[in-house]
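Enquirer: how would this look folded up:
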Amino acid sequence: MNNNLNCLQPTDQTIILKSRTPAHNFISMSVGKPKRPATNLGPDSLFVHVYDIFIDENILETMVLHTNAKIQEVQLKYKSFKRTHLSRTIGRSTFINLTNINEVCALIGLLYLAGLYKSNHENLSSLWTSDGTGRDIFRCTMTLSRFKFLSCLRFDDANTRRARANDNKLAAISDIFSAWISNCQNNYSPGPILTVDKMYMPKKPARYGLKIVILNDSKTHYMVNAEIYCGKTSDRPRAKNDNNLLPTRSCSPLDTSS
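Expert: Below is the predicted model of the structure:
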């Protein structure tokens, strides 16, 4: 028994290393924190002020520009517009008018509320009913006809989309999506613990599901980065383990985070 214990005792040849833990191995920040311009928001800031730093004026102006281009194209399909536009008479349907930044913000707000109320399976007209079963905020914001017509919402130049789609399958939304992700990264410094997860959305209008890889702060659940998986592209051919490379690419902003 003693002989077995002797082998565990240190000998003259045993090297015992004693050194201080390097400073870079210490985690000094426990949670993430806002960065400018988010730090300029005071305790009395309204939701709209927070909204403005993520969906900024440049994003909204781009949406209004391309949405109005689509509306002008669709307007000609309405007989009432053709008749009144040529004769300059009154009575043209107002729900086919051009849009503006305020209305686009209102539309996004209604879509957000519809999700908050879990109304994705609810009949759309029921949200606008005035018999007490609907939700007044929808009816007070815009008419149901206008809400449906704003399916004309666009995020890019339709005239150049086909050429851009050859190199970018997300050409219809990539510019707006990238600008939004940049705003998310510019307004927050993530904490030391983050999580990469994949979100699969099988109910999108297209035939196949939409997969999004998201990098979140594990403590605050703040989204630091996101990438929509779109398969093989001309600038980045798909590799056998491309699904495994997605989380690695989503962590790339951490190299410059402060």
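
Enquirer: Could you use CA atoms for every contact and neighbour count after this?
Expert: OK.

Enquirer: quick one: the helices in the stretch 1-150 of the chain?
Expert: Counting by DSSP state H, counting those that start in this stretch, the stretch 1-150 of the chain has these helices, from start to end: 2-6, 47-54, 57-75, 79-87, 101-116, 136-141, 144-149.

Enquirer: Comparing the ones you listed, which stretch has the densest surroundings?
Expert: helix 57-75 (a mean of 17; mean count of other C-alpha atoms under 10 Å).

Enquirer: helices or strands up against that helix?
Expert: Using 3 or more C-alpha pairs under 8 Å, 6 or more residues apart in numbering; DSSP states H and E, the elements in contact with helix 57-75 are helix 101-116, helix 174-186.

Enquirer: Would you do the same for the sequence below? I want to compare the two.
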Amino acid sequence: MSNPRKRAIRMRDGNTGLEQLLAEDSFDESDFSEIDDSDNFSDSALEDDKVRPLSHLESDGKSPASTDPGRSLKWSTRAMIPRQRYDFTGTPGRKVDVSDITDPLQYFELFFTEELVSKITRETNAQAALLASKPPGPKGFSRMDKWKDTDNDELKVFFAVMLLQGIVQKPELEMFWSTRPLLDTPYLRQIMTGERFLLLFRCLHFVNNSSISAGQSKAQISLQKIKPVFDFLVNKFSTVYTPNRNIAVDESLMLFKGPLAIKQYIPTKRVRFGLKLYVLCESQSGYVWNALVHTGPGMNLKDSADGLKSSRIVLTLVNDLLGQGYCVFLDNFNISPMLFRELHQNRTDAVGTARLNRKQIPNDLKKRIAKGTTVARFCGELMALKWCDTKEVTMLSTFHSDTVIEVNNRNGKKTKKPRVIVDYNENMGAVDSADQMLTSYPSERKRHKVWYKKFFHHLLHITVLNSYILFKKDNPEYTMSHINFRLTLIERLLEKHHKPGQQHLRGRPCSDDVTPLRLSGRHFPKSIPPTSGKQNPTGRCKICCSQYDKDGKKIRKETRYFCAECDVPLCVVPCFEIYHTQKNY
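Expert: Modelled structure (predicted):
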């Protein structure tokens, strides 16, 4: 995922200028701790009367002049109409009631509703039944023989464990249930056994395979595996909350290097290979309001005046916000003058960096200019501005003028920048900021073989991030960090949905102050009963397989015996005695 300030255009000192777009800045979560809901552009570095406030750009209530988006653009050296913004008529804020604004779980359940969890439960049980119906492997043993149908409560505990794995990180899933002192996580075994977690993870499913319609592209068919969940959550993101005036559209990439028809490559992102999403975020907070998955030519997009796919993507994402005076910030991939004109005719302002090879860009701007200078051209509501510092940058805007303002750079020195660039830097990094927040708690496995399960992890984390943003907006005086919000949410999920004794617990102790069943009662070794596929089946000895050989490799040993009371395969000597007499073997 890219750095949230990668696209920011900054001055290095009072004499030098524009940093490269690939500049690497560290992202500090404290930058995200206070969310400003104001709609006005501002710069804390502005001081004297030389700096013109943005109020001179505000609309007088009338619609700015515009012309036909299909005509060829004629650019001039001065603005022919007033540079002004549309009045903002949107109603930002949360649209769904929360009974207790101090409870993180209630915010999470605004998106992850009982309806969604019930659907996942139903499809997971159906997938488990399908897997259990298949013949056992060559050893005649199948883990699906131990499957018991799950329910909503257990799945929510399962999701809580997934979130916890993003905080307590280990390279392999099995290590979360390891009893080695260096890896031991006793509380996790108290919540759910490793075997049950892996079974749930294997059977986790989101759609009936028979309902996946044919006749589509390979990419579209791939997306059907997770599309119902994706559509449900994105719809919730946009109905639960309405964003403030300034919004940003950008690309986001979920890491995935396995075979996948919709896999993309973006060299400018920190994660270069994977599933590409087009995301609309609120600029000030990073709230994910809308998203599209890139699936190639078969995407269902709105039409645009210029016919460019990038323009159609932007219009599709902002469609429900048009006509309300929003301002959308875009990177150069999504920009064309015709798109800006079309947005403006729909009472929506736009700002962004532009590529000089785009159609309708003024030819004057394609010439090199001296360092520290600006060149601006105007056409109706459009302004194209080129600024040269260490590199040349071209901007488009529907309401800015070519005003240059004085700001403080990172070293505290005064420097001058075009106002349009200052505003762009303040509002464009929302998608990258959200990505950075998500990568801090990665529960997805890097070598995950099933892409749609990894994508579900990603959607789960976006849901938590949106929940946290709404929580912060409703509790501005409550200084809860993102990680503490996640921990509290996990605790609330377990408190509400974990039912001790109903989670198929067995084996190692749950906690130090509880005597496990295996250390009390009557236990006798018995032969593992035959299955339909094997007359003399075996199982992995619980004790032997928890040990490591002299080379550090995990021991694997099969046995024909098990404890019928504990339902655990064990060697008769000495493992049976060790298992039932030692608390920590």
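
Enquirer: Now the TM-score, please.
Expert: Remark: TM-score between the superposed chains equals 0.72 [TM-score structural alignment, normalised by the length of the first structure]; 222 aligned residues with a C-alpha RMSD of 3.5 Å.

Enquirer: coming back round to it: and Arg92 of the first structure, which of the helices and strands packed on helix 57-75 of the first structure is closest to it?
Expert: Ranking those by proximity to Arg92 of the first structure (C-alpha to C-alpha) places helix 101-116 first, at 19.4 Å.

Enquirer: against the second structure, where does that closest one fall?
Expert: The alignment of helix 101-116 of the first structure onto the second structure (TM-score structural alignment) covers residues 152-167.

Enquirer: SS state for the counterpart of Cys281 of the second structure in the first structure?
Expert: Taking TM-score structural alignment, the alignment pairs Cys281 of the second structure with Asn216 from the first structure. Counting by DSSP: H, G, I helix; E, B strand; the rest coil, the backbone at Asn216 of the first structure sits in strand.

Enquirer: Contact partners for Asn216 of the first structure?
Expert: By C-alpha atoms under 8 Å, 6 or more residues apart in numbering, the contact list for Asn216 of the first structure reads 194-197, 222-225.

Enquirer: how about 10 Å then?
Expert: Asn216 of the first structure is in contact with 190-191, 193-197, 222-226, 250-251, counting by C-alpha atoms under 10 Å, 6 or more residues apart in numbering.

Enquirer: now swap in Ala106 of the first structure and tell me
Expert: Shown here is Ala106 of the first structure, whose contacts under the criterion C-alpha under 10 Å, 6+ apart are 112, 138, 141-142.

Enquirer: could I get the residues you listed as a markdown table with distance to Asp56 of the first structure?
Expert: Supplementary listing: the contacts of Ala106 of the first structure in a markdown table, determined by distance: C-alpha to C-alpha, whole Å:
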| residue | distance to Asp56 of the first structure |
| --- | --- |
| Tyr112 | 17 |
| Phe138 | 23 |
| Thr141 | 21 |
| Met142 | 22 |
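
Enquirer: residue range for the helix or strand encompassing Ala384 of the second structure in the first structure?
Expert: Element membership of Ala384 of the second structure, judged by DSSP states H and E, is strand 382-388. Using TM-score structural alignment, strand 382-388 of the second structure lines up with nothing in the first structure.

Enquirer: which secondary structure elements does that strand contact?
Expert: For strand 382-388 of the second structure, the helices and strands in contact under the criterion 3 or more C-alpha pairs under 10 Å, 6 or more residues apart in numbering; DSSP states H and E are helix 337-345, strand 349-353, strand 374-379, strand 392-397, strand 414-418, helix 419-427.

Enquirer: residues in the first structure aligned with the fifth one?
Expert: In other words, strand 414-418 of the second structure. When strand 414-418 of the second structure is aligned against the first structure using TM-score structural alignment, it corresponds to no residues at all.

Enquirer: Counting by contacts, list what that strand packs against.
Expert: Contacts defined by 3+ C-alpha pairs under 10 Å, 6+ apart place strand 414-418 of the second structure against strand 382-388, strand 404-408.

Enquirer: Could you rerun that using 8 Å?
Expert: Taking 3+ C-alpha pairs under 8 Å, 6+ apart as the contact definition, the neighbouring helices and strands of strand 414-418 of the second structure are strand 404-408.

Enquirer: go on, the fourth one?
Expert: Packing partners of strand 392-397 of the second structure (3+ C-alpha pairs under 8 Å, 6+ apart): strand 349-353, strand 382-388, helix 419-427.

Enquirer: Helix or strand next in line after the longest one, which one?
Expert: Sequence order places helix 430-439 as the next helix or strand after helix 419-427 of the second structure, per DSSP H and E.

Enquirer: for that next one, which positions count as buried?
Expert: Residues 430-438 are the ones in helix 430-439 of the second structure that count as buried (16 or more other C-alpha atoms under 10 Å).

Enquirer: got TSV for those, with distance to Phe273 of the second structure too?
Expert: Rendered in TSV, the data for those read as follows (distance: C-alpha to C-alpha, whole Å):
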residue	distance to Phe273 of the second structure
Ala430	21
Val431	17
Asp432	16
Ser433	19
Ala434	18
Asp435	15
Gln436	16
Met437	19
Leu438	17
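
Enquirer: Show me which of the residues you listed is closest to Phe158 of the second structure.
Expert: Leu438 (19.3 Å).

Enquirer: Surely the closest one and Leu465 touch.
Expert: Yes: because the distance of 7.5 Å satisfies C-alpha atoms under 8 Å, Leu438 of the second structure is recorded as touching Leu465.
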